[in-house]
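**Student:** fold the following for me, if possible:
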Amino acid sequence: MTTTRTTTTDTTTTDSANASKGYAPEHSPRLDMAKLAPEVYKAMVRLDAAARQGVDPTLLELVKIRASQLNHCAFCLDMHTKDALAAGESVERIIQLSAWEESRHFYTPKEIAAIELTEAVTVLTDGFVPDEVYEKAAAHFDETELARLIAAITVINAWNRFGVTSRMAPGHYTPGQFKH
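**Tutor:** So this is what the prediction gives:
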């Protein structure tokens, strides 16, 4: 089943509701990647499904949320926080994720290693993935798990770039909407 990560909404209704609350108007998406580049989009969906295999679902959502925070992808933040909450993740852990270094006590050492690796892979402008970050992750994940985790981090970064560039509008995602 092909799914799409873009949403079409009646922005007039949303804008009217937001205006009555004094909120800024919702922006419109620039383009629909699934419609305009369907083969690329379908390949991304397959890559995403493959990268998810063998990665703990809770850890996966934390990784997706953290990468999306770093990349400022509002659409993916909306999607993955809602999916995490629906899967039983706590509001507290999601809120603290952007300041995880000050709130390490909310996360396991394995989750911290994954979050650190996510940051290193996501923010490559800071340099290469440091050996100590990689080694810490390698201490918590076997080689297959580590390869899958790196694939999942890479895929969410690609989705973030599609979402940010095409200006996908957050706020309309329903948990599990794109599960396949």
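**Student:** please make it C-alpha for all contacts and neighbour counts, starting now.
**Tutor:** OK.
**Student:** please determine how far the residue of the chain most remote from its centre is located from Glu26.
**Tutor:** Taking C-alpha atoms, centre = their mean, the residue of the chain most remote from its mean C-alpha position is Ser20, at 30.4 Å. Counting by C-alpha to C-alpha, to the nearest Å, the gap from Ser20 to Glu26 is 13 Å.
**Student:** also this sequence, please, to line up against the first:
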Amino acid sequence: MTNDNASRVNFAKSAPKVFKALIGFDAAAREGLDPALVELVQIRSSQLNKCAYCLHMHTTDARKAGESEERLHMVAVWQDAARFFTDKEQAALALTEAVTLISQDGVPEEVYRRATWHFDEQELARLLALIFTINTWNRIAISTAKVPGTDERA
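**Tutor:** Model (predicted):
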């Protein structure tokens, strides 16, 4: 399968107000959250959505922020590699999976309750918003055939 993104819409240029609003939403969601946790959430959602563009971007960002290769390799199998992640990170990853795959089982009460043990109400709302934004970014990148390794943030 080839990605001919020349025939796809340039979302940022074609819908600049929407794009700018999403950037603002994303920035507000991240506010006050641990940057390492933010990257883990974005990586896991991008893995689940099979968004190579965003996965490349966020693993690169995580490395620049000092994340270890060992932990990056374990994100996809975090449930079987729990010792690599804090309880708080595991709760965030579980919530990320539930929200990203919401059509499968919704957000199970156990997953939501686990998140409430580690995040206060404001943090939890921002974490949910972060999960919403990465899922939106994934859909934009996949729909517009963004090419991995061509980070267009500048």
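**Student:** which SSE is the residue farthest from the centre of the first structure in?
**Tutor:** helix 11-21 (DSSP states H and E).
**Student:** and the next helix or strand after that helix, which stretch of the second structure?
**Tutor:** Counting by DSSP H and E, the element after helix 11-21 of the first structure in chain order, helix or strand, is helix 33-36. Aligned by TM-score structural alignment, helix 33-36 of the first structure falls on residues 11-14 of the second structure.
**Student:** which residues in the first structure form helices?
**Tutor:** Ranges of helices in the first structure, per DSSP state H, are 11-21, 33-36, 38-52, 57-71, 74-86, 91-96, 109-122, 131-140, 143-165.
**Student:** so which of those comes closest to Glu102 of the first structure?
**Tutor:** Among the helices of the first structure, the nearest to Glu102 of the first structure by C-alpha to C-alpha is helix 91-96 (8.5 Å).
**Student:** the residue mapped onto Ser90 of the first structure from the second structure: neighbour count?
**Tutor:** Under the alignment (TM-score structural alignment), Ser90 of the first structure pairs with Ser68 of the second structure. For Ser68 of the second structure, the count of nearby residues is 11 (other C-alpha atoms under 10 Å).
**Student:** also Ala113 of the first structure?
**Tutor:** 21.
**Student:** need the counterpart of it in the second structure.
**Tutor:** Per TM-score structural alignment, Ala113 of the first structure is aligned with Ala91.
**Student:** tell me the spacing between that match and Thr59 of the second structure.
**Tutor:** Using C-alpha to C-alpha, we find Ala91 of the second structure at a distance of 20 Å from Thr59 of the second structure.
**Student:** so who does the most centrally placed residue in the first structure touch?
**Tutor:** In the first structure, the residue lying closest to the centroid (C-alpha atoms, centre = their mean) is Lys64, at 3.1 Å. Residues in contact with Lys64 of the first structure (C-alpha atoms under 8 Å, 6 or more residues apart in numbering) are Cys76, Leu77, His80, Ile153, Ile156.
**Student:** rerun at 7 Å
**Tutor:** Neighbour list for Lys64 of the first structure: His80, Ile156 [criterion: C-alpha atoms under 7 Å, 6 or more residues apart in numbering].
**Student:** measure the residue mapped onto it from the second structure to Gln122 of the second structure for me?
**Tutor:** With TM-score structural alignment as the criterion, the equivalent of Lys64 of the first structure in the second structure is Gln42. As judged by C-alpha to C-alpha, Gln42 of the second structure and Gln122 of the second structure stand 19 Å apart.
**Student:** check Ala15 of the second structure too.
**Tutor:** Counting by C-alpha to C-alpha, the gap from Ala15 of the second structure to Gln122 of the second structure is 30 Å.
**Student:** now which residue in the first structure aligns to Ala141 of the second structure?
**Tutor:** Using TM-score structural alignment, Ala141 of the second structure pairs with Gly163 in the first structure.
**Student:** can you report how many residues neighbour the nearest residue to the match of Ala113 of the first structure once chain neighbours are set aside?
**Tutor:** Leaving aside its sequence neighbours, Ala91 of the second structure sits nearest to Ala115 (C-alpha to C-alpha, 6 or more residues apart in numbering; 5.1 Å). Other residues near Ala115 of the second structure come to 24 when the count uses other C-alpha under 10 Å.
**Student:** check contacts around Ala115 of the second structure.
**Tutor:** By C-alpha under 7 Å, 6+ apart, the contact list for Ala115 of the second structure reads Ala91, Ala92, Leu95.
**Student:** need those residues in JSON lines (columns: distance to Asp80 of the second structure).
**Tutor:** As requested, the contacts of Ala115 of the second structure are exported to JSON lines (distance: C-alpha to C-alpha, whole Å):
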{"residue": "Ala91", "distance to Asp80 of the second structure": "14"}
{"residue": "Ala92", "distance to Asp80 of the second structure": "15"}
{"residue": "Leu95", "distance to Asp80 of the second structure": "16"}
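**Student:** having no further points to raise, I will conclude here.
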